[in-house]
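Student: Need coordinates for the below:
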Amino acid sequence: IVNIRRDIGKDFAINRHTRVCSLHFTEDCYPKHQGIRRRLVKDAIPTVFHWCKGTSTQHSRRKIKKQISSVASENKENKAATGLQQFSVEEHSYSRQYTDGAMYTIYPTTLRRYLESSSSGDDSLEDYEPSVSPDKASVLQTNLNLMTLRYEEKFTLLRFCNSDSDIKYYTGFRSYISLSCFFQFLQPECNFLYYVGTENTSSGTPYDLLKKRGPSRSLSPMEELFITLVRLRKGLQERLIGDLYSISEGHVSKIVNTWIIFLADRFRSLPIWPKAEQVRKTMPACFREHYSTTRAIVDCTELFIEQPSASDCQRETFSSYKHHNTAKGLIAISPVGQLTFISPL
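Tutor: You can find the predicted model right below:
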């Protein structure tokens, strides 16, 4: 027990199944004449360890190092004979700087050290000094930099959160802060959503806390809202959105349909028809002078739809004005321009 440097405790206990590897015993510990199954002599003690001096283990390691040194010298001679050209890492730049001023290095300095050491031709292990293990903070920072690089290349909300112009272009919201406030308005119900066509068995438990079979959702509720807004705002095809997010077209369709139903249910509860006092307070000067009694400005609109297969539906939805099948609706806005009424299509 002293030689193997183990302390008896909760992590190590001696019983009839405890064994010591035969490589830790010298040849003197075995009888000279024995059968196929080797047995130790009485009072044999393991003495062959890497921390002991003058053992067979160190002798074998020295032998291996000599073989490696001889092979390395031969490789060096062959490289000199063929005249291979070594390239310098300093000629290439593997760093990228972003708008926040931070520099993220794609290839670590370990690659440069390795190439410099390999070009010198000294491949022996005699002068090898292991580098100090990085601390936990540096590893976390490296992972953060790699994740930042990854999301800078993917079409995700995190890529556009620092640009208000991009947020307005893809979603219609003025900034990422306003989009976040809108998402907070949808909380916490958006954490309990189940896709259209699936059965809700959560029993009031958020989806993230459920223990169910199969793969978990790859997108967060915030990212699913972003996909829905991009689909409604820019009219991108579902297959194109699926290719941008590396998901199937059917999965995008389920996300969009689920969120449209959810948003319609939440918006239905909002009273958008303002009172007369609110209209007068927000009325522009030109309306106060010429049309002071205006409550709302109404207009009909038509949205293009696919041609229905049934002939009755074709006649009901066909528009002689647009020369296309459309869905008609009545919209009212206040004098300041805010939507105050939307009729069923």
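Student: switch to C-alpha atoms for all contacts and neighbour counts from now on
Tutor: Fine.
Student: how about the longest helix anywhere in the chain: buried residues?
Tutor: Using DSSP state H to define each element, the chain has its longest helix at helix 56-82. Buried positions in helix 56-82, judged by neighbour count with 16 or more other Cα atoms under 10 Å: 56-58, 69, 72, 76.
Student: Reformat these as TSV; add distance to residue 177.
Tutor: Listed next are these as TSV, based on distance: Cα to Cα, whole Å:
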residue	distance to residue 177
56	69
57	65
58	65
69	63
72	61
76	61
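Student: Check those residues against residue 144 and report the nearest one.
Tutor: Nearest to residue 144 out of the buried residues of helix 56-82 is residue 72 (Cα to Cα; 38.5 Å).
Student: ok, that closest one to residue 82 distance?
Tutor: As judged by Cα to Cα, to the nearest Å, residue 72 and residue 82 stand 16 Å apart.
Student: cool, and residue 117?
Tutor: When residue 117 is compared with residue 82 (using Cα to Cα), they lie 19 Å apart.
Student: Repeat that for residue 105.
Tutor: For residue 105, the distance to residue 82 equals 34 Å [Cα to Cα].
Student: Residue 170 too?
Tutor: For residue 170, the distance to residue 82 - Cα to Cα - is 58 Å.
Student: do the same with residue 171
Tutor: Applying Cα to Cα, the value for residue 171 to residue 82 is 61 Å.
Student: And the helices in the stretch 51-200 of the chain, which stretches?
Tutor: 56-82, 109-120, 136-153, 157-160, 164-171, 176-185 (DSSP state H, counting those that start in this stretch).
Student: what does the shortest one rub up against?
Tutor: Outside of helix 157-160, the residues that reach it under the criterion Cα atoms under 8 Å, 6 or more residues apart in numbering are 151-153, 166-167, 223, 226.
Student: Filter the residues you listed down to the buried ones, PyMOL style.
Tutor: In PyMOL, this line selects whichever of the contacts of helix 157-160 come out buried by 16+ other Cα under 10 Å:
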select buried, resi 166+167+226
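Student: so how far does stretch 157-176 reach from one end to the other?
Tutor: Distance across stretch 157-176, first residue to last, is 9 Å (Cα to Cα).
Student: Quick one: the strands in the stretch 201-345 of the chain, in order.
Tutor: Under the criterion DSSP state E, counting those that start in this stretch, the stretch 201-345 of the chain contains strands at 297-304, 318-319, 324-333, 339-342.
Student: what's the burial count for the residue lying closest to residue 145 once chain neighbours are set aside?
Tutor: Spatial nearest neighbour of residue 145, excluding adjacent residues (Cα to Cα, 6 or more residues apart in numbering): residue 104 at 6.2 Å. Counted with other Cα atoms under 10 Å, the neighbours of residue 104 add up to 18.
Student: go on, the one 5 residues further on?
Tutor: Residues lying near residue 109 (other Cα under 10 Å) number 9.
Student: separation between it and residue 117?
Tutor: Plainly put, residue 109 is 12 Å away from residue 117 if you go by Cα to Cα.
Student: repeat for residue 73
Tutor: Distance of residue 73 to residue 117, computed by Cα to Cα: 14 Å.
Student: what does residue 139 give?
Tutor: From residue 139 to residue 117 the distance is 24 Å (Cα to Cα).
Student: Also this sequence, please, to line up against the first:
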Amino acid sequence: MSVAASNKQKYNVRGSFRFQPTVFGSKEHCCVPLCSSSGRYNSRLSFHRFPKETSLRLCWLQKIRREGFTVTPHTKVCSRHFLENEVITTEKGRRILAAGSVPSLFEWNKYSRKTRAGVWERRCRPSNPEPDSADPIEDNEPPVMVPMVVDHDYGASRTVCVDREQYHSMLREIEQLKEQLRSCSLQKPFGLKRFSTSPEDIRFYTRFPSYEHLKAFWNLIEAATAKMVRVTRAKKTDVMSTTTETPFTRPTKLLPIDELFLFLSYLSTGCTQRELGHRFNIHRATVSRIIVTWANFLYCLLGSICVWMSPAAVSSSLPQDFDGRYSDTQVILDCTELRCQTPSSQNGPL
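Tutor: All right, here's what the predicted structure looks like:
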């Protein structure tokens, strides 16, 4: 015999160790997932059909956790999943289930059914043992009992022991945080409404003499802002959108009058777009789109207004010195001459 044949005969133990079927074995098996019980190798188990009652059958299907499972007359559940008092042995030795029995022991609950005491039947935890009288008495204050609710732990005590000094320090910290939050909420955001009562700030940020002058200018252009041509987020700068604005379709969170205030502040102070974004709490790209939008809007709106007087009005208001030779004068441009010192000779010493 060769070496390979001897090794094959040595390690081929499949035929030697095999489950032996019982004498009165059956072909029944359990349909519960993770359960490999079969009547062929275990005669001590009994297998039970699903009940005919619809509600009880649905309860069985819910307990064994099999969705979309079709129950047939050959579908059975072994007695391993029932309690001992639910499996009854008749006088003839036949094992049946008690009325209304439902399987409750499975692999996922480790074939155990722990009973939990009711909420009112539980006892509170024992109190802390009293300190030994032999120990020296410390001068520290006793801990204060603070009520505390623990979620989903009804058996726990309703009080916990904490240090009194730590408890009061936490209360002071909470009050400080509340005061900071209150001050932050009361602080007005950076906008026109914040400086409406300060003429100096209005002149600094907008170059208008006062808030009333700025409101008068806004009342003139407010109706036209509803159909403003806005620059969109598209990559091409020539892509714009024209929509009737409402509080729900406004492209930015700023009011239109605050957008005008941002544009005037940009012209008056020369702030960078990043700085304006921090002040108005918006993105720098949004600041850029607002500036370009309002520059185009005011150019088109104010550029269509004629600021020149008519020829008849100019002729009627001309001074007498302009009669005759300068009678057709329409505009007088006031120029200022500034003299600057220059070297007399370009080849001279520096």
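Student: Drop the TM-score for these two in here.
Tutor: Here the TM-score for the pair of chains, by TM-score structural alignment, normalised by the length of structure 1, is 0.42; 197 aligned residues with a Cα RMSD of 5.3 Å.
Student: need the helices for the stretch 201-345 of structure 1, in chain order.
Tutor: For the stretch 201-345 of structure 1, the helices defined by DSSP H, counting those that start in this stretch cover 221-234, 238-245, 249-268, 276-281, 285-290, 311-317.
Student: Quick one: list the elements packing against the first one.
Tutor: In this case it means helix 221-234 of structure 1. Contacts defined by 3 or more Cα pairs under 8 Å, 6 or more residues apart in numbering; DSSP states H and E place helix 221-234 of structure 1 against helix 164-171, helix 249-268.
Student: Show me which residues of that helix are buried.
Tutor: 221, 224-231.
Student: do the same with the fourth one
Tutor: By 16+ other Cα under 10 Å, the buried positions in helix 276-281 of structure 1 come out as 279-280.
Student: Contact partners for residue 298 of structure 1?
Tutor: By Cα under 8 Å, 6+ apart, residue 298 of structure 1 lies in contact with 330-333.
Student: which of those residues count as buried?
Tutor: Among these, those buried by neighbour count (16+ other Cα under 10 Å) are 331-333.
Student: ok, of these, which one's closest to residue 176 of structure 1?
Tutor: Nearest to residue 176 of structure 1 among these, counting by Cα to Cα, is residue 333 at 25.9 Å.
Student: Would you confirm that that closest one contacts residue 342?
Tutor: No. If you go by Cα atoms under 8 Å, residue 333 of structure 1 and residue 342 don't touch, sitting 9.2 Å apart.
Student: list the buried ones in the host helix or strand of residue 263 of structure 2?
Tutor: Secondary structure assigned from DSSP states H and E places residue 263 of structure 2 in helix 256-269. Within helix 256-269 of structure 2, the residues scored as buried using 16+ other Cα under 10 Å are 256-266.
Student: Just send those back as a markdown table, with distance to residue 302 of structure 2 too.
Tutor: Below are the buried residues of helix 256-269 of structure 2 laid out as a markdown table (distance: Cα to Cα, whole Å):
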| residue | distance to residue 302 of structure 2 |
| --- | --- |
| 256 | 17 |
| 257 | 17 |
| 258 | 19 |
| 259 | 17 |
| 260 | 14 |
| 261 | 17 |
| 262 | 18 |
| 263 | 15 |
| 264 | 15 |
| 265 | 19 |
| 266 | 19 |
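Student: now, which of the residues you listed sits nearest residue 275 of structure 2?
Tutor: residue 266 (9.9 Å).
Student: Dump the contacts of residue 298 of structure 1 to JSON lines, plus distance to residue 251 of structure 1.
Tutor: Shown next, in JSON lines, are the contacts of residue 298 of structure 1 (distance: Cα to Cα, whole Å):
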{"residue": "330", "distance to residue 251 of structure 1": "33"}
{"residue": "331", "distance to residue 251 of structure 1": "32"}
{"residue": "332", "distance to residue 251 of structure 1": "35"}
{"residue": "333", "distance to residue 251 of structure 1": "36"}
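Student: which two of those residues lie the greatest distance from each other?
Tutor: Across these, no pair lies farther apart than 330 and 333, at 10.4 Å, counting by Cα to Cα.
Student: and for those two, which residues touch both?
Tutor: Residues touching both residue 330 of structure 1 and residue 333 (Cα under 8 Å, 6+ apart) are 298, 341.
Student: can you confirm residue 230 of structure 2 is in a strand?
Tutor: Yes. Under DSSP: H, G, I helix; E, B strand; the rest coil, residue 230 of structure 2 falls within a strand.
Student: That one: neighbouring residues, count only.
Tutor: Per other Cα under 10 Å, the neighbour tally for residue 230 of structure 2 reads 19.
Student: correct me, but it touches residue 288?
Tutor: No. Between residue 230 of structure 2 and residue 288 there is no contact under Cα under 8 Å: 11.5 Å.
Student: Going C-terminal from the one helix or strand residue 57 of structure 2 maps to, what's the next secondary structure element?
Tutor: Residue 57 of structure 2 is part of helix 54-64 when elements are defined by DSSP H and E. Once helix 54-64 of structure 2 ends, the next helix or strand along the chain (criterion: DSSP H and E) is strand 76-78.
Student: Next, the buried residues of that next one.
Tutor: Using 16+ other Cα under 10 Å as the test for burial, strand 76-78 of structure 2 gives 76-78.
Student: now stretch 139-157 of structure 1
Tutor: 142, 145, 149, 156-157.
Student: just curious, which of those is nearest to residue 245 of structure 1?
Tutor: The closest of those to residue 245 of structure 1 turns out to be residue 156 (Cα to Cα; 7.7 Å).
Student: contacting residues around residue 5 of structure 2?
Tutor: When the contact criterion is Cα under 8 Å, 6+ apart, residue 5 of structure 2 has no partners at all.
Student: mind giving me CSV with the buried residues of helix 221-234 of structure 1 and columns for distance to residue 285 of structure 1?
Tutor: CSV is the format used below for the buried residues of helix 221-234 of structure 1 (distance: Cα to Cα, whole Å):
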residue, distance to residue 285 of structure 1
221, 42
224, 41
225, 38
226, 37
227, 39
228, 37
229, 34
230, 36
231, 37
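Student: Which of those lies at the shortest distance from residue 176 of structure 1?
Tutor: Checking the buried residues of helix 221-234 of structure 1 against residue 176 of structure 1 by Cα to Cα gives residue 226 as the nearest, at 10.9 Å.
Student: Tell me how far the closest residue to that closest one other than its chain neighbours lies from residue 225 of structure 1.
Tutor: The shortest distance from residue 226 of structure 1 to any residue other than its chain neighbours is 6.7 Å, reached at residue 157 (Cα to Cα, 6+ apart). Distance of residue 157 of structure 1 to residue 225 of structure 1, given as Cα to Cα: 10 Å.
Student: Quick check: which of the helices of the stretch 201-345 of structure 1 is nearest to residue 97 of structure 1?
Tutor: Residue 97 of structure 1 sits nearest to helix 238-245 of all the helices of the stretch 201-345 of structure 1, at 24.2 Å, using Cα to Cα.
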